[in-house]
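>>> structure, please.
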Amino acid sequence: MSETSISEEGKYWYNVSTGSIEKGPQSDWTKLLGPYDTEEAARNAMSKVQARNEAWDAEDEEEA
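All right, here's what the predicted structure looks like:
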């Protein structure tokens, strides 16, 4: 039996290796961001990651 919970099967995932969106996790979890409730949210995953990284970098610069 899969370790994926039933509640995650209807969710969307962003595959960082391929840049594709998966409905239900289809790839190894180390390559996935999610779960997201909508396909659009999954599609925007990398921009959200980038924005958070930039905010953390700015915070680190302020503390230095």
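
>>> from here on, contacts and neighbour counts on C-alpha atoms
Will do.

>>> longest helix in this protein, by residue count?
Ordering each helix of the chain by length in residues (DSSP state H) puts helix 45-63 first.

>>> buried residues in that helix?
45-46 (16 or more other Cα atoms under 10 Å).

>>> can you name every helix or strand that it contacts?
If you count contacts as 3 or more Cα pairs under 8 Å, 6 or more residues apart in numbering; DSSP states H and E, helix 45-63 packs onto no helix or strand.

>>> to compare against the first, here's the next sequence to fold:
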Amino acid sequence: MAEDKENQFWYNMRTGAVERGFQSPSVDRVGPFANHDEATHALEKLRANSAKWSEDDARDDR
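As a prediction, this is how the structure comes out:
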């Protein structure tokens, strides 16, 4: 069953708003998220992922 991305939640990086469905241009959106709460914490998730990837890259460079 394909995911219904039009009804999932997205975080708008330009406005900081949580949106349901494709309300803003894709360049401004990150997601999709399963629920409103996950989308609300999108920046925290992005920062955590970025830190993990940086650590992984540094470990790979050794």
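
>>> got a TM-score for the two of them?
The TM-score (TM-score structural alignment, normalised by the length of structure 2) is 0.81; 58 aligned residues with a Cα RMSD of 1.2 Å.

>>> thinking again about what came up before, run through who's touching the longest helix of structure 1.
Contact partners of helix 45-63 of structure 1, identified using Cα atoms under 8 Å, 6 or more residues apart in numbering, comprise 14, 33.

>>> so where is that helix in structure 2?
With TM-score structural alignment applied, helix 45-63 of structure 1 matches the range 42-60 in structure 2.

>>> that stretch vs structure 1, mean deviation?
Once superposed with structure 1, the aligned residues differ from stretch 42-60 of structure 2 by a mean of 1.1 Å; criterion: mean Cα distance after the TM-score superposition for structure 1.

>>> what distance separates the longest helix of structure 1 from the centre of its chain?
Here helix 45-63 of structure 1 is found 16 Å from its chain centre; the criterion is Cα atoms, centre = their mean, to the nearest Å.

>>> distance check, the counterpart of Q26 of structure 1 in structure 2 against H41 of structure 2.
Matched by TM-score structural alignment, Q26 of structure 1 corresponds to Q23 in structure 2. Look at Q23 of structure 2 and H41 of structure 2: by Cα to Cα, to the nearest Å, they are 19 Å apart.

>>> and what of S24 of structure 2?
For S24 of structure 2, the distance to H41 of structure 2 equals 18 Å [Cα to Cα].
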